[in-house]
Every structure is written in structure tokens, then in C-alpha cells.
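> kindly return the folded structure for what I paste below:
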Amino acid sequence: MNYPTWRSVVSGFALSVLSVVILSAAPVSQVSAQEQKASEKQTRKTPALRARVYDQLSRAQTAGDAGNTQEAIAILKEVEDKSSSMNSYELAMLYNFYGFIYYNAEDYDEAIESFEKVVQQQPIPETFEQTTLFSLAQLHLMRGNYAKSIEALERWESLQTGPIPPKNLVIKAQAYYQNKQYKEAEKFITAAIEGHEADGMLPDEGWLILQRAVFYELKQPEKVKDVLIKLLKLYEDPKYWIQLAGMYGELEREEEQYAIMEAAYQQGYVKSASDTFNLAQLYYFHQAPYKCARLMEQALADGTLERNLRNLKFLSQCWTQAKENEKAVPVMQAAADLSDDGDLDAQLGQIYLNLEQWDKAIAATQKALEKGDLSNKGTAHLVLGMAYYNKRQFVDALNELAEAEKDSSSRGMAQQWRKYVQGEKQSYDAIQAELSS
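Have a look, this model is predicted:
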């Protein structure tokens, strides 16, 4: 049975983790000239931002806010031409404005270069340096520079006197995850979530998605399942029902898998072709073939599933298992017409034999032999032998049974039938001889 494996379940969410975490993190911050001039509280002694530099930076800020990127950069270059007379704080503010303008213009590499120049200037206020380092961590993560993202965060932490905020731990976990350092990623994302919960707060959905992806990469399906249960309780998204069912299947807890998928179906969450087919398989293997057939039939009718060989073949199996041979016949015939080998025609022959439709059984089985590539050729000859017998065509029946005896899988039954048919033929011939005399 093709239960969805835990790798197929999580293949989608693992790829989306980066965007989720970046979008949920704080955006790159602009440190305005006015804000820096107004707030000088700091733990290190830094030079002052002089009025003439402040006025020029304010002009650039005004142009940037109005969307005049080139004008803003031109003003900043005028200021930069006088950099030899500027102190560390003024230079840091200059490069901060470069970075912010490039960021808004989506020129992220130039933004990174500018922000790197900000933190190279010393001394500058610690809060200013931390804000810039956090922006660098985000930008490096977005650009795939994972080691540099971690480096920026660790430099931020070296300036922090209180506890590390969860958002920092999450970005650090994301960087380690993208760098395929999954054990390190697990340590930081778990710390972020547990710390947040200890403060009486709910973890962000994106954090749990990241944790789930990390456990997946560490091949810990039990923990993946636990995170999915939490996601389902906190964020009631239909996809979590489907993914949780898949994880129970991976853990070989089929009863829970069946219950979760059935609950998802009752709530209208089973909509895709793959989910529908998986649920049909669950019905089939949990001894509910009629429900399997009804689900498959509806999905084929409304276009959720294609009328291809796999789906028609499975539907016919469901009807057959449900003892609904008359419903199985047209579906199996449609599937057989799409098949290059004769197996389905052979199965159709057996159904017709059970329905005592001897001519159709013979026609279907002969077609199966003509197509070839049968998984059990001897059984096909056995079916022909039994059909011919019931038509009182004893010679043809014995010929087919002789062919069936050549196959080890059907030899025993073919021999029994051959003896029986020989006896019946002798009795029939005797009666016919007596009638004609």
C-alpha cells in the first residue's frame, strides 16, 4: 500500500521554512538621524552627531521617504566626500542610511555592504550596533550567507546584558537549519519555543514549522508527530490533519492514521488527488472496500482523480473485494483497455466465470493470452478449461487444462479438473451414444 511516507508528508513544509521565518521576523530597521540625535542613552562613550551632518542626512532621509532613491544616494555621496572630517558615529549613520535606501530598493547585497560598514565604525552606541547586527543577520539569512548570519547574531549576543530574545534564537536556528547543521538548529529552535511557552505565550506557527522540519531532517518521526499535534491544536489548518495522518502511517500506527484521515474527510479537508487516493487505500486495507469504491467512484466522477489505469484498476479491486462483481466488470474492462499486458483481462475472465457468463469468460481470457505478459499464465488456461467444460466443449476444456498443468502454480488444480472433466466426458459420450442408438 502506498501510504504517504513521512518524507512525502514533509517535503512541502521543509522547503517553505526560510520564507516563513524571514517574514515573521522584524523587518530591517532604519535608524533615523532624528532618532539618534534624540536618544543618546548608551553604555559606551561615543562622539556626538553634529548639526551640519544631521541636516544632510535628514535631507537624504526626506528624499528616500519620497521614493527618490537616486537623489537620496547623491546627497549621501556628497556627505561621504567629506568623510575625512567625520567621526565614527557620523560615519556609522551615513552608512546606515545607505543601507536603508539600498534595502528599500531591493539591492540587498549593497545593503549588506553598507550595514557591514556601520558596525566597523567604533565607537558607536551599543543599541545602534545591535540593531544593525540584527538587520545584517536577517539579510545574510535571506541571501543564503548562513555562517555570516550566525556570526552577526553572536556578535549581537556579545553586546546583550539580559536574556536572548526568542526571535534571535529562531533566526539562529534557521541559519543552522539552512546550513544543514540540524542538531544545532534543534537546540536553538527548541530553546526559543520552550522559553516563549514558559512566559505564558504561544509559539509562532512559523517557529513550530521550523522545529518540525528540523526533527524531520534528524529522522525523528515521533517528534515530528508531536509537533504536528501541537500545530493542529493551536492553528487548526486542514493540511496538519493530513500530515498528522501520514506520520501515524509512518510510525505504523494504522488505527490512528485511519481515524485522523476519516476525521479530516468528514470535515471536508480531503480534497487533493493524492489525499483522496490515500484515504481510499486506507478504506481498502481496513476492510471497508465498499467505502473505498464509493470514494473512488465519486472522485473519478467529479474530476478529482483521473480516469487512468491505476485509478480504474484500484476501483475495480474495491468493487470486487466488496462482492459487487457487476459493478466491478465495466470498470475493470475500462482499465483493461488501457493496459498493455493481459493481467486485467485475465481477472475479468475470472469474474465472468464466477458470474457464469462462459462466452465472455472465454473471450476475456483469450484476449489476456494474446496480450501476454501474464503474472499467472497457468490460471488463465485453467479459467478457459472450466469455461469450456461448462459449455460441454470437453476437448477444448481438456486441452486448456493440459496447458494449465505446465504451470506449477496451477498444476494441482488443473490435474483435479482434468480427471473430473475426463469422467464427465465419458459419461456424456456414453449418454450421447445411447441416445443415438
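> from now on I want contacts and neighbour counts done on CA atoms only, so please keep to that.
Noted.
> so what's residue 179 closest to, chain neighbours aside?
The shortest distance from residue 179 to any non-neighbouring residue, by Cα to Cα, 6 or more residues apart in numbering, is to residue 146 (6.1 Å).
> and for comparison, fold this next one:
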Amino acid sequence: MKQLHKATALALLMTLTGVCSNAVAAPDPAKIEARKKAKTKIMGERTGKKVVKAFELYNNDQLDEAIALMEELDPSNDFDKATVDRYLGNFYAQKEDYTKALDFVKRAVEKDVLNFKDQADTLKFVADLYFGQQKYVEGVKAYNDWMDFTGEEDDKVYAKIAQAYFELKQFSKVIEPADKAIKLAKEPNKNYFMLKVGSYFELKQFNKVVEVGETLVKLFPDDKQNWTRLGSFYMSTEQFTKGQTIMEVAYRKGYFEKENHYKILSSYYSLNDIPYKAAIVMEKALKEDKVKRTKQNVTAVASYFHQAKHLVTAAKYYEEAAKFDDDADLFRKAGNLLLTEQKYSAAVERLNKALELGTDKKGSTYSDLAEAYLYQEKYKQAYRAIVKAQDDPRTRKFARGWATFIKDKAQRKGISL
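The predicted structure follows:
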């Protein structure tokens, strides 16, 4: 919060000034210039002496005593009253009693009798106090009053107005003051751009979000968050190739700081039909504890290896994921992939585990189990499994055909079922 600068009593007494003028609704250069050149006023001797005494107390770190002395004053004219109220507002702000501070400084500016600079500073202070108390509607009006009075524009003021509209969830109103703040800033300010990003995001104008994100990367290329943020923005506009490129750059530069960054890059690889890279990125992140070893994340690794047709590795991760909470379906997937890779004994173990845990795809699980047994020439087990598969309407027709095939094959081997 803005604080009152300490001053010597003599300097204070020489600079307590102000003139009269009516408030204007918009900047009027002629009136502003006249106000600046107007003759200053000095407080009356009686009030001035007590104000000087109050500042002596203040300079001796006796803030409460300074306030008490100031509050005893009952100035006879508007200028003296406004000046005393202005200082009391500053004093209370230093005590962090912002409600009282606001009451005093509002009263100080109401009659518009302070000198130009003091009136301008106090108008802005009123706005700052409103803003600090999250009274954003009043704060916006007060900042506009300051601009109307001074004819000045300030990037920080426009940024606060933009922020106020954001806090009020009036997102469409954020853009104009944010743009003005960006234009007026001597150096690019990332926070001004982020106000636009947040507003466009809330407005679901994702193409605009991307545009601002691209600008941020150009202006602040060493800011790692700009890269990863833009990478995620491209996902919302389905620009998967651009998103992959940006996230790859961020990955190589070591800009990844969150688990989600690895997930986003892996998703891009998968969406761009490069599932093996997706699997490798996630697997490496798991091993390096960059990504938590949760069921969801391990399943994602399994899925990527599955897409890349690295089936044995995929099966390993499906099984690991299954063990988090005895997931029958993941054990079934692991068994199915091992069967495809002709790892029959391993397939039987996982498929039986799926059945033990109560998979809801019993028909296909029993069918896979029958096949695994058959290729091991375990005809009795294969036949029992394929008979079980007939209990499921989804696999009944297929299972009946296979049952006949297994029975014939066993008979040719001289095995009675």
C-alpha cells in the first residue's frame, strides 16, 4: 500500500497547497493545464502548526499519537480540511486500517481543493485502496477519475483495470485495457499478456489464446513456462503438429517442470501417429520420478507401447497397472498380448488371473485361454476353457466352432476329452 513519505516540519509547511476546480468527465487539456499553473494555497497558521507537530510525532515513530493529534483538528476551510483528511488517510493506511484510510482520502478529494499533484496522487490512492479491498467496480471508476483529472495514461493503471474486470468475471472487458497497458509499457510485461490469455481462455476463444501464447514465446524466449503453456494451448485448437514441435523444444531445453508436460508431449506423439516416442517419453519420466507411478500413468505407458506394437512390453505395463487394484480387465489385456506374441504359459497365468478376479469379458478371456492351452497341446484344458466360452452369448458361436476343432485335434492325437 502506498505510504506517506516522511518530511521535515518546515518542508511540510511550505508545500501544503491546493486550488479550486470542478471535476471533469473526461480529460480537458486546457483545464488540466490551468490547474497545473494555478497559484497554490497554504494552510492556515493554526492548523498548519498542529499538522507540523503531528509530523514531528510521526517522524519519531509515534504514529498513534500523530493520528490522535490530527483528529483533534477542526479546520475552518475546505482546503485545510482536505489536507488533514489526506494525511489521516495515509496514516491509517500505514496502520493497515484501510477502511478508515479510504473514508478519509475519499473525503479529501470530494471538494477538489488540493493542489494538482496532491489531488492527482490522492485520486490514485483512492483507487488503490478500493482495489486492495477488492471493491473492483469502485476501483475502476476511481482509476478512470484519475485519468480524467490528470489527462495521463499509465500502463500499471490500465493493467489494474484489466485485472479488476477479470476478477469481476467480465472477461470481454479485460482485453481493451490490457492492450493499452501493453502498448504503454516501456518494456514488455508478461503479466499484461497473461490477463489476455486468461480472459480469452474463459471466453473459449482458443485461437486468440494461441496468438497471445505465440507472442509470449517471441518476447520472452527464455521463460520456460511460455513454451510449455503454448504447447498445451495448441491442444485446445487441435494443432497437434505445432504443439508437438513446441513441446519437443521445451523438452530438449529442460523446461518441463510438471507431470502434465510429459503427458502432453506423449499425447502429441500418439495423436501424430508416433506412439513409440510417446511410450519412451512416459517410460523415462516414470523411471526418473518425473511422473508419479500411478495406475493411470502406468496404463498410459502400456497403451502407447500397445499402439507401437511392442506387445510384450505393453503387457508388462498392463500387468503392473492391474496390480494397483487387481484390475481384471488389465490382466486380461496383458494375457491377450502375451498370447499374440506366443508367450503361451505367461498368457495362461494372466488370463486365469483375470477370470479369478471376475472379468466381465469372460467369453473372450476363456477363448484366449483355450487358444493358449491349445498351442501348448494341453487339449483337455483347452477344451474346458472353450466350453466355458460358450456360456457368453458374445462368443458362443465362435466357441462352438473352436470346440469342435479342439476335439478333433485331440482325437487325432489319441487324447480323450
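> got a TM-score for the two of them?
Here the TM-score of the superposed chains, computed with TM-score structural alignment, normalised by the length of the second structure as the reference length, equals 0.84; 395 aligned residues with a Cα RMSD of 2.9 Å.
> please say which position in the second structure the residue nearest to residue 179 of the first structure maps to.
Aligned by TM-score structural alignment, residue 146 of the first structure pairs with residue 136 of the second structure.
> cool, and residue 342 of the first structure?
By TM-score structural alignment, residue 342 of the first structure lines up with residue 328 in the second structure.
> just to revisit the earlier point, return the residues in contact with the residue nearest to residue 179 of the first structure.
Contact criterion Cα atoms under 8 Å, 6 or more residues apart in numbering gives 140, 175-176, 178-179 as the residues in contact with residue 146 of the first structure.
> quick check, nearest of those to residue 267 of the first structure?
The shortest distance between residue 267 of the first structure and any of the contacts of residue 146 of the first structure, using Cα to Cα, involves residue 178 and amounts to 35.3 Å.
> what's the neighbour count on that closest one?
Counted with other Cα atoms under 10 Å, the burial measure for residue 178 of the first structure works out to 19 neighbours.
> quick one: it from residue 297 of the first structure, how far?
When Cα to Cα, to the nearest Å is the yardstick, residue 178 of the first structure and residue 297 of the first structure sit 43 Å from each other.
> so how far is the longest helix belonging to the first structure from its chain's centroid?
Within the first structure, and with DSSP state H defining each element, the longest helix by residue count is helix 411-436. Here the centre of helix 411-436 of the first structure is set off from its chain's centre by 61 Å, with Cα atoms, centre = their mean, to the nearest Å.
> list the buried ones in it?
Of the residues in helix 411-436 of the first structure, those buried under the neighbour-count criterion (16 or more other Cα atoms under 10 Å) are 411, 414, 417-418, 421, 425.
> and stretch 317-326 of the second structure, which residues are buried?
Within stretch 317-326 of the second structure, the residues that count as buried by 16+ other Cα under 10 Å are 317-322, 326.
> keep only those of those that are in helices.
Per DSSP H, the subset of those in helices is 317-322.
> which one of these is nearest to residue 34 of the second structure?
residue 321 (77.2 Å).
> residue in the second structure matching residue 133 of the first structure?
Checking TM-score structural alignment: residue 133 of the first structure goes with residue 123.
> which SS state does that match fall under?
Reducing the assignment to helix, strand or coil with DSSP: H, G, I helix; E, B strand; the rest coil, the entry for residue 123 of the second structure is helix.
> ok, now residue 203 of the first structure?
Reducing the assignment at residue 203 of the first structure to three states with three-state DSSP gives coil.
> tell me the spacing between residue 339 of the second structure and residue 138 of the second structure.
Taking Cα to Cα as the criterion, residue 339 of the second structure is separated from residue 138 of the second structure by 70 Å.
> of those two, which one has the most company?
Remark: of residue 339 of the second structure and residue 138, residue 339 carries more neighbours, 25 against 16, as counted by other Cα under 10 Å.
> what does the more buried one correspond to in the first structure?
Residue 339 of the second structure maps onto residue 353 in the first structure, with residues paired by TM-score structural alignment.
> quick one: secondary structure of residue 47 of the first structure?
The three-state label for residue 47 of the first structure, taken from three-state DSSP, comes out as coil.
> which stretches of the stretch 301-417 of the second structure form helices?
Assignment of helices within the stretch 301-417 of the second structure using DSSP state H, counting those that start in this stretch yields the ranges 311-322, 328-340, 344-356, 362-375, 379-389, 396-412.
> surely residue 18 of the first structure meets residue 173?
No - counting by Cα atoms under 8 Å, residue 18 of the first structure sits too far from residue 173 to count as a contact (10.6 Å).
> please identify which of these two sits among more neighbours.
Under the neighbour definition other Cα under 10 Å, residue 18 of the first structure and residue 173 were set side by side, and residue 173 has more, 30 against 20.
> now that one. Nearest residue, chain neighbours left out?
Nearest residue to residue 173 of the first structure in three dimensions, chain neighbours excluded: residue 185, at 4.2 Å (Cα to Cα, 6+ apart).
> residues near that neighbour, how many?
By the other Cα under 10 Å criterion, the neighbourhood of residue 185 of the first structure contains 26 residues.
> the one 3 residues further on too?
The burial count assigned to residue 188 of the first structure is 21, neighbours taken as other Cα under 10 Å.
> in the stretch 101-250 of the second structure, which spans are helices?
Listed from the start of the chain, the stretch 101-250 of the second structure has helices (DSSP H, counting those that start in this stretch) covering 116-132, 136-150, 155-167, 175-184, 190-202, 206-219, 224-236, 240-252.
> among those, which is nearest residue 31 of the second structure?
Across these, residue 31 of the second structure has its closest neighbour in helix 136-150 (9.2 Å, Cα to Cα).
> can I get the helices of the stretch 301-417 of the second structure in JSON lines with distance to residue 279 of the second structure?
Converted to JSON lines, those look like this (distance: least, Cα to Cα, whole Å):
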{"stretch": "helix 311-322", "distance to residue 279 of the second structure": "9"}
{"stretch": "helix 328-340", "distance to residue 279 of the second structure": "16"}
{"stretch": "helix 344-356", "distance to residue 279 of the second structure": "22"}
{"stretch": "helix 362-375", "distance to residue 279 of the second structure": "26"}
{"stretch": "helix 379-389", "distance to residue 279 of the second structure": "34"}
{"stretch": "helix 396-412", "distance to residue 279 of the second structure": "34"}
